[in-house]
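In: coordinates only, sequence not included:
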């Protein structure tokens, strides 16, 4: 069955109905699937309470606090992260928190495979047939058709 991953870096109390609907949609199309939410705030008693109705229905869902340093071990991103931590690299225009969120999701996929979904993504059909796919959220107009945002 398909392994799914989400990240949640906001406080657990903001994990609301929209996010629960997204999680439920995973299991409607993949009742035997497994969903791991990489989140320090959801890996808590409050997060357990939020996820309990899904667990009570037999769904395989859990939250785990990501350890970015361990997650990046043996990945191409390890050097970048070490340089960022030691102030040897300019963080650029993108906020570090956004870079870390993107890095966490890419490292999870790199190490474990599966499907990454944003917490507002509604699954409407099975992903079982997809192999090595990537979704483009925004594509430039014109001849280049370059992807500018990837999911």
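Out: Structure received. What you are looking at is a predicted structure, and each value in this text was computed from that prediction instead of being measured.
In: all contacts plus neighbour counts: C-alpha atoms, from now on.
Out: Noted.
In: the lengthiest helix in the chain - contacts with which helices or strands?
Out: Criterion DSSP state H: the longest helix present in the chain is helix 96-112. With contacts taken as 3 or more C-alpha pairs under 8 Å, 6 or more residues apart in numbering; DSSP states H and E, helix 96-112 sits against strand 3-7, helix 68-72, strand 115-116.
In: can you lay out those as CSV showing distance to residue 54 and mean neighbour count?
Out: CSV is the format used below for the helices and strands packed on helix 96-112 (distance: least, C-alpha to C-alpha, whole Å; neighbours: other C-alpha atoms under 10 Å):
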stretch, distance to residue 54, mean neighbour count
strand 3-7, 15, 21
helix 68-72, 27, 15
strand 115-116, 19, 20
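In: quick one, strands of the protein?
Out: Using DSSP state E, the strands of the chain run over 3-7, 34-38, 60-64, 115-116, 136-139, 147-150.
In: to residue 72, which of the ones you listed lies closest?
Out: With C-alpha to C-alpha, the closest approach to residue 72 among these belongs to strand 34-38: 13.9 Å.
In: show residues contacting that closest one.
Out: Contact partners of strand 34-38, identified using C-alpha atoms under 8 Å, 6 or more residues apart in numbering, comprise 1-8, 59-66.
In: for residue 84, state which of these is nearest.
Out: Among the contacts of strand 34-38, residue 66 lies closest to residue 84 (C-alpha to C-alpha), at 17.9 Å.
In: thinking the closest one is in contact with residue 43, fair?
Out: No - using C-alpha atoms under 8 Å, residue 66 makes no contact with residue 43, being 9.5 Å away.
In: which neighbours do those two have in common?
Out: Shared contacts of residue 66 and residue 43, defined by C-alpha under 8 Å, 6+ apart, are absent.
In: so which of the contacts of strand 34-38 comes closest to residue 123?
Out: Nearest to residue 123 among these, with distances taken as C-alpha to C-alpha, is residue 4, at 11.2 Å.
In: that closest one touches residue 112, doesn't it?
Out: No - at 10.0 Å, residue 4 does not count as touching residue 112 under the criterion of C-alpha under 8 Å.
In: second structure for comparison follows:
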């Protein structure tokens, strides 16, 4: 689905009323869906989350499916959420216990998850593995801006490097170099695209159940678990991750989805140095999407200056409705 002002699906939707969400069913899915999952029990998407979905509608060639932990939507509280509904975006309620049935996670005691201070993050980490295993398709975190068509990507994950930053990439001219010096690190789980029944998410879920006790931090369920599971499943070392490809998995280079590392996102978010549109476009020239690591940036203000702030440069192009939906993006 491509977002177009002339293609409103529900133009007369009354956004002043609260909407009770239907429970998710497999029959609701398009072919090779693009999953976004909200696990914080919020009744809206905030503007940056809406930007992820809107940019996916505009650019990805996939149909987004939004799975919500909240049983209701309150579009009156978010113009961006209201507009997504008018453009036909599908929101569904999920039940965690029902969703994980038929996977290794059904043996997980849900009370342990509820007691965990990291319950929102851990539930999200678990849900993404279940969704791509049981239904196939693609998962993205709600803090991306999608720049390009994603329909050619299947059975893929992506490298990340915590220290990758704008200046070093530019100085080394490695914008699109899969063998550049910053192409090292681990696998990031903010993006994954796998066919239904793929063995990788099953392996991840098996490993998670073996070690999860409800008291651990993100390492119990996140990127490092994914990385170790790949190494174990495909009998490779950490040094062999970069450029790995076989008949059912491709590890994409960092710049495809993670142009900067989590520890260096400040080199593109509200920077002090002005950059031209040519410089921004060069930096993202080989990227399918840009990740903004909301756990590091959610409290940072967007400057609305496209010369110093990546969001201010990308959002008017790729998610203008969300960007203009309220004063503070």
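Out: Sure, I can see it. Computed from a prediction, not measured in an experiment: that's the story for all the values here.
In: identify whichever of the strands of structure 1 lies nearest to residue 89 of structure 1.
Out: Short answer: strand 147-150, nearest of these by C-alpha to C-alpha, at 22.8 Å.
In: that closest one against structure 2, how far on average?
Out: Taken over the aligned residues, the distance from strand 147-150 of structure 1 to structure 2 averages 3.3 Å (mean C-alpha distance after the TM-score superposition for structure 1).
In: which residues are in contact with that strand?
Out: Applying C-alpha under 8 Å, 6+ apart, the contact partners of strand 147-150 of structure 1 are 134, 135, 136, 137, 138, 139, 140.
In: quick check: the gap between residue 211 of structure 2 and residue 111 of structure 2.
Out: 16 Å (C-alpha to C-alpha, to the nearest Å).
In: now residue 102 of structure 2
Out: Residue 102 of structure 2 sits 19 Å away from residue 111 of structure 2, going by C-alpha to C-alpha.
In: cool, and residue 246 of structure 2?
Out: Where residue 111 of structure 2 is concerned, residue 246 of structure 2 sits at a distance of 39 Å (C-alpha to C-alpha).
In: same deal with residue 51 of structure 2?
Out: To residue 111 of structure 2, residue 51 of structure 2 is 33 Å away according to C-alpha to C-alpha.
In: so for those two, which sits in the more crowded spot?
Out: residue 51 (30 against 9; other C-alpha atoms under 10 Å).
In: got a list of what the equivalent of that one over in structure 1 touches?
Out: By TM-score structural alignment, residue 51 of structure 2 lines up with residue 21 in structure 1. For residue 21 of structure 1, the contacting residues are residue 122, by C-alpha under 8 Å, 6+ apart.
In: which one is residue 207 of structure 2 nearest to, not counting chain neighbours?
Out: Spatially, and ignoring its direct neighbours in sequence, residue 207 of structure 2 is nearest to residue 229 (7.3 Å; C-alpha to C-alpha, 6 or more residues apart in numbering).
In: what sits against residue 151 of structure 1?
Out: Contacts here follow C-alpha under 8 Å, 6+ apart; on that basis residue 151 of structure 1 touches 116, 117, 134, 135, 136, 137.
In: map the third one onto structure 2.
Out: Taking TM-score structural alignment for the superposition, residue 134 of structure 1 sits opposite residue 157 in structure 2.
In: quick check, the residue nearest to residue 207 of structure 2 in a helix?
Out: Yes - according to DSSP: H, G, I helix; E, B strand; the rest coil, residue 229 of structure 2 belongs to a helix.
In: state the distance from it to residue 186 of structure 2.
Out: Residue 229 of structure 2 is 11 Å from residue 186 of structure 2, by C-alpha to C-alpha.
In: residue 318 of structure 2: neighbour count?
Out: 23.
In: next: residue 133 of structure 1.
Out: Residue 133 of structure 1 has 7 neighbours, counted by other C-alpha under 10 Å.
In: and what of residue 206 of structure 2?
Out: Count around residue 206 of structure 2 with other C-alpha under 10 Å applied: 15.
In: what sits against it?
Out: Neighbours of residue 206 of structure 2 in contact, by C-alpha under 8 Å, 6+ apart: 104, 105.
In: could you find the counterpart of it in structure 1?
Out: Using TM-score structural alignment, residue 206 of structure 2 has no partner in structure 1.
In: for structure 2, just list every one of the helices.
Out: Under DSSP H, structure 2 gives helices at 47-59, 79-86, 96-99, 110-115, 119-135, 166-171, 199-211, 223-234, 277-283, 294-297, 310-318, 320-323.
In: which of the contacts of residue 151 of structure 1 are buried?
Out: 116, 117 (16 or more other C-alpha atoms under 10 Å).
In: quick one: which of the contacts of residue 151 of structure 1 is nearest residue 47 of structure 1?
Out: Residue 47 of structure 1 lies nearest to residue 117 out of the contacts of residue 151 of structure 1, by C-alpha to C-alpha, at 18.4 Å.
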